[in-house]
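A.B. asks: generate coordinates for the sequence data below:
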Amino acid sequence: MIGVVRSIAGMVAERVDDVVGWHELPRSLGLVVLIGLRSRLRAHNLFDAGPHPDGPAPPPAPADTRVRTIDGTYTDLDDPRMGSAGSLFGRNVAPGPCARPEAPDAVVGGPSPRLVSRQLLARDDFRPATSLNLLAAAWIQFEVHDWMSHFDATAEAPWEPELAGDDPWPQAHCPMRVNRTLSRPGTHANPTVYPNRDTHWWDGSQIYGSEPTYADAIREWDGGRIVLGRDGLPPVAAEESLDPNGPIANTWVGLALLQSLFLKEHNAICRRLHSAYPEMTDQQLYDTARLANTALMAKIHTVDWTPAIIAHPTTVAAMRGNWFGLLGEKFGLHHGRVFDSEVLSGIPGGRTDFHGVPYSLTEDFVAVYRMHPLLPDELTIREAGSDRPKRTIGLSDLLADDVRPTLGVESAADLFHSFGRAHPGALDLHNFPNALRELPRPDGSLMDLATVDILRNRERGVPRYNEFRRQLRLRPAKTFDDLTDNPKWACELARVYDGDVEQVDLMVGLYAETRPQGFGFSDTAFRVFILMASRRISSDRFLTVDFRPEIYTEVGMSWVRQNSMRSVLLRHFPTLAPTLADVANPFAPWPAP
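C.D. replies: All right, here's what the predicted structure looks like:
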């Protein structure tokens, strides 16, 4: 009976949203509609890609199953390989024709991804997202590096996107080559599937690693702590075990700054735990600090970052509801978890729920988090105390090879202050950083990341914009003017896609789409977010049934409960206090001191 009521409520919510729009409703009604939409998405937009490709036999169980493993195994005790490193990406659209990789000629042509990059994505003038600061851009890359990374199929012939005769791509790097994505045979309905290099869980793998060699190399092996150098990062030698062409090649100063911050936070938690529980071993301190640090990152993403980038009053309340429940933070602090309902009491500490489908992240989730326009063309370094400009650094000099030199020269407090004072780019057409469109790689090649972003969605079978909306039960755009309220963009889209609105690539449509009030990204992308943001918490036992003092310790639980992005920043950089005193959300713009 409950299931029938939930199904009817979901259908009513979709109808109200279609006719009125959830964002046009009063906050209380908008929340009801969003809850109904989430129920509907859970019922119709979760699809399993299949078992772990390494086979059904799980690795040996760890000695202590109350802690996170490095590779994510045994996060679910009944299905030890679920969500572990190497597990397959699932889908939010039904397996079958809509989720099959496009034919090879459509991947690199129809229109060429490079043509899309040049005529629709390339930044002309930097357009800032003035409601955010640059920490917001750094944060999402920090989280993405925890959640997902595909493998390259280096043994296969690469893609060669078509280059027009007037294309300025350097002749020495012609033809343009893009490695294919490593795939695995799937089922008849879902014939091609893709493994995740990282774990799917919200487990801090972007700082702790996803394989034991690196994870062991960064440890101090005393007091649970991580070894950090003068630049705030683990030793260079620890990186020798990592694939130089893997995620480490995609780092930049913003990402490294947050990695350093939360490794320092790990060590701070270790010190507090040791003070409270001197009998704890090095391994116990490490494992418990990792649990608390990871849960704190999940909390910050939910109640700090997300309300900043989708700052509509309804979504701000919804995201706080995901963590604290609609009864609110104060009720939980005073009374504990009185109700089992995730709506009333929040997801953390409740029951683990996969909603009928084994947990994984999805190809569609990867697609909607393609947010490279957030990166600016340059960063002005300012003194934390005075706001005095020291120097301006171009984006190309903030990337991988320049990370450690920059962190070695500039104080972390000055860098955080500078990020807080700067704006990211808006997620629009014509705002993709050109430094990323001619990006040197460790092997000496060049990459146009905008071309790659378009190509990857086609290659992996993520539907194009209109079909993606149909699969989420949203109205497709009948014309280019339906898609965007910018007449100039509509004309450009029609020209590039030869008048066929059905051919518009998903990422292009997401950047062109008119957004709800306060939104940093599109409402279409938000539908995947509604579904997957709560799923990352509700599927993880360490954030649900095992989010309790018996696992985290009382100190660990208090650490998560009492801290936020603001308190983390101030713990390690107290000189930021005068500036942050007047900031409601640390991911919103910081005023000059």
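
A.B. asks: when you work out contacts or count neighbours from here on, use the C-alpha atoms and nothing else.
C.D. replies: OK.

A.B. asks: residue closest to the middle of the chain?
C.D. replies: Geometric centre of the chain, nearest residue: Val144, 3.6 Å, by CA atoms, centre = their mean.

A.B. asks: what kind of secondary structure is that residue in?
C.D. replies: Secondary structure assignment for Val144 (DSSP: H, G, I helix; E, B strand; the rest coil): helix.

A.B. asks: run this one through as well so I can compare:
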Amino acid sequence: MRSVRKPVRPARRAQPSPDRRPRAVRVLAHTAERIDGLVGWSRLWSPAGLAVLVGLRSQLRAHNLVDTGRPGTVLPPGVADEHRVRAVDGTYNDLREPRAGSAGSRFGRNVPVELTAPEDDDSICEPNPRLVSRRLLTRREFRPATTLNLLAAAWIQFEVHDWFNHAPEPTDPWRIGLPDGDDWPEDPMRFPRTAADATGSADAPPVYASTVSHWWDGSQMYGETAEYADRIRTHEGGRIGLDDVGLPPIETEELLDPNGQAANFWVGLALLHSLFLREHNAIADRLASAYPAMTDQALYDTARLVNAASMAKIHTVDWTPAIIAHPTTVAAMRGNWFGLLGERLSGRLGRFTDNDILSGIPGSPTHDGGVPFALTEEFVAVYRMHPLLPDTVEFRSGDDDHVVAEHPMADLLATDVRRHLAAQSAADLLYSFGRAHPGALSLHNFPAAMQNLARPDGTPIDLATVDIMRVRERGVPRYNEFRRALRLAPVTTFRDLTGDDETAAELAEVYGDIERLDLMVGLYAEPKPPGFGFSDTAFRIFILMASRRLSCDRFFTADFRPEVYTEVGMAWVRHTSMRSVLLRHHPTLTPALRGVANPFAPWTPAPASREDPYP
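C.D. replies: I've put the predicted structure just below:
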């Protein structure tokens, strides 16, 4: 039985942008898509694969950007000289569309709007999402992603908290009946629905708004409200006030929503918050030394610009090549930042062309393809990566690698973060994460702690069940329909999807019909390209949105220049990497990073002590 969707009339503004590409570009991009369908980009010689990826990106930009409209509040266009810094709420990044990408703005779509109507209340719960959680997602044994370290798992949550957050609907929660034999403490299981944007028209599919800005602006650290952003500052030298564990003073936490992203805080996130808050202060100190006349506000604003750009660079050239370590995609991601001419040549010659393929996106003209910037519901869906979290984490000594303590994931969450940061040095904790593996993004690998997670009020939640329902309720198509929307061939059988008889039989028993297969389950079940941590289907959204997050952002494009960042700020970004940030603040990590090509790959163990720590 296929999905049952309510008939709707598309919203007037929720339309893909017209295809204004020159005919030659359209022909080449279509050819690239045909080659990919026949051969697969990952099987091609790397230069040919890069050409195909460029063509795929062109096709996706032309056909898979859907504008869902602006919120009700309209702001007048801005002038660059009056908006040279990042606003707390993300307004005026796009001077023509000041609300684009700001807090409260809507998520866009990567599929035609007619595919985004939620299924009716009976169909949307089939198959039962709790059954899917227990039968297909529950971790039987930990499957590690051996090419990555645990910092890679913490990093993506750190970035996701910067990019988006949905608001819960306080009334009429989802009620999920329990399958036979389920021992969950309440029947039905209850959790909030997602709040729809009140300005959506009645005859169109629901649209949703982000409570934080979509821009890559470091809002997860700097704050989502003006009050929090002000309270964490010292108001001297552009610095942020940090306590003994490297976080803003504990009293500032009263300004955070306890049911929002703060509820998802854990030790891995805290380490990255502390590291990049320290980095902000180091940038501010360097700017103050170089420019003594700069005010506290100017130092703070400029340090934030530099820090956000550094994080975007690290994500682009360090984290992403670690998790999609195919030679073609490594070259593609470095090309997004440095251009195909490469880091050395671009560094020597500077930008001599506005072409972002040759010289990289930073410093190129701002380009949104005719669709104002917003992250999309499909982007959110493919970034559901909770299997990266392990069940336990070993805390080690960076001196001799011995295990100091082993903690279950449940003991590393929000209420225990400061205790763990105080018990061991940040360098040792970072070393521990560098030595540990995250989980693989696959079926039967969802962490147990996330399937019985305590809410701030103490009631439990199964995050795997919630993840399934979030994708369904927000109108993201199921797996095969999602592939068709991206012009990929649908799978005809579960065996064709997985290549494994046992897994195919499990999927068939739960779903019956291949058309009912959930997107998240299909992404976990799908074989991955060589070197990839996630599926090729998910990668299609990444091809489109990874470059778009940079090319739409004025502070990475038209205003990525010394007049805005200062010469010192530009040099800081140019010379910054994840390795340099780690070693700037924790130089004792040098031996652990020696010989490690990517800081998100496993680190080098410290030499064992001659004395047994546990005689």
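
A.B. asks: overlay them and tell me the TM-score.
C.D. replies: With the length set by TM-score structural alignment, normalised by the length of the first structure, the two chains reach a TM-score of 0.97; 586 aligned residues with a CA RMSD of 1.4 Å.

A.B. asks: the residue nearest to the centre of the first structure maps to what in the second structure?
C.D. replies: By TM-score structural alignment, Val144 of the first structure lines up with Val160 in the second structure.

A.B. asks: which residue numbers in the first structure go with the helix of greatest length in the second structure?
C.D. replies: Counting by DSSP state H, the longest helix found in the second structure is helix 267-290. Matched against the first structure by TM-score structural alignment, helix 267-290 of the second structure falls on residues 253-276.

A.B. asks: compared with the second structure, how much does that stretch deviate?
C.D. replies: Compared with the second structure after the fit, stretch 253-276 of the first structure shows a mean deviation of 0.4 Å (mean CA distance after the TM-score superposition for the first structure).

A.B. asks: just to revisit the earlier point, could you check the angle the next helix or strand after the longest helix of the second structure makes with helix 267-290?
C.D. replies: Counting by DSSP states H and E, the next helix or strand C-terminal to helix 267-290 of the second structure is helix 296-314. Inter-element angle recorded for helix 296-314 of the second structure and helix 267-290: 130 degrees (by axes from the mean of the first three to the mean of the last three CA atoms, to 10 degrees).

A.B. asks: which of the helices or strands spans the alignment partner in the first structure of Val466 of the second structure?
C.D. replies: Aligned counterpart of Val466 of the second structure in the first structure: Val452 (TM-score structural alignment). For Val452 of the first structure, the enclosing helix or strand under DSSP H and E is helix 449-459.

A.B. asks: what helices or strands is the next helix or strand after that helix leaning on?
C.D. replies: Going down the chain from helix 449-459 of the first structure, the next helix or strand is helix 465-471, by DSSP H and E. Judged by 3 or more CA pairs under 8 Å, 6 or more residues apart in numbering; DSSP states H and E, the packing partners of helix 465-471 of the first structure are helix 506-512.

A.B. asks: surely Leu305 of the second structure and Arg561 touch.
C.D. replies: No - counting by CA atoms under 8 Å, Leu305 of the second structure stays clear of Arg561, with 11.1 Å between them.

A.B. asks: who has more neighbours, those two?
C.D. replies: Leu305 (26 against 16; other CA atoms under 10 Å).

A.B. asks: the more buried one pairs with which position in the first structure?
C.D. replies: With TM-score structural alignment as the criterion, Leu305 of the second structure matches Leu291.

A.B. asks: in space, what's closest to that match - neighbours in sequence excluded?
C.D. replies: Counting by CA to CA, 6 or more residues apart in numbering, Leu291 of the first structure lies nearest to Tyr552, which is 6.7 Å off, once chain neighbours are set aside.

A.B. asks: just give me the neighbour total for that neighbour.
C.D. replies: Count around Tyr552 of the first structure with other CA under 10 Å applied: 24.

A.B. asks: any idea what it aligns with in the second structure?
C.D. replies: Tyr552 of the first structure maps onto Tyr565 of the second structure when the alignment is built from TM-score structural alignment.

A.B. asks: quick one: that match from Gly223 of the second structure, how far?
C.D. replies: 21 Å (CA to CA, to the nearest Å).

A.B. asks: quick check, Arg123 of the first structure in contact with Arg437.
C.D. replies: No - if you go by CA under 8 Å, Arg123 of the first structure and Arg437 don't touch, sitting 9.6 Å apart.

A.B. asks: what segments of the first structure are strands?
C.D. replies: Under the criterion DSSP state E, the first structure contains strands at 152-153, 180-181, 184-185, 192-193, 378-382, 389-394, 439-440, 446-447.

A.B. asks: and Arg456 of the first structure, which of these is closest to it?
C.D. replies: strand 180-181 (8.0 Å; CA to CA).

A.B. asks: what range does the closest one cover in the second structure?
C.D. replies: Under TM-score structural alignment, the counterpart of strand 180-181 of the first structure in the second structure spans residues 193-194.

A.B. asks: run through who's touching the matching stretch.
C.D. replies: Stretch 193-194 of the second structure is contacted from outside by His166, Ala167, Pro168, Glu169, Pro170, Asp172, Pro173, Trp174, Tyr208, Arg470, Glu473, Arg474, using CA atoms under 8 Å, 6 or more residues apart in numbering.

A.B. asks: and stretch 285-302 of the second structure, by the same measure?
C.D. replies: Stretch 285-302 of the second structure is contacted from outside by 85-86, 235-239, 284, 303, 564-566, 568-569, using CA under 8 Å, 6+ apart.

A.B. asks: wait, which of those residues is closest to Arg516 of the second structure?
C.D. replies: The shortest approach to Arg516 of the second structure among the contacts of stretch 285-302 of the second structure belongs to Arg86, at 43.0 Å (CA to CA).

A.B. asks: burial count for that closest one?
C.D. replies: 21.
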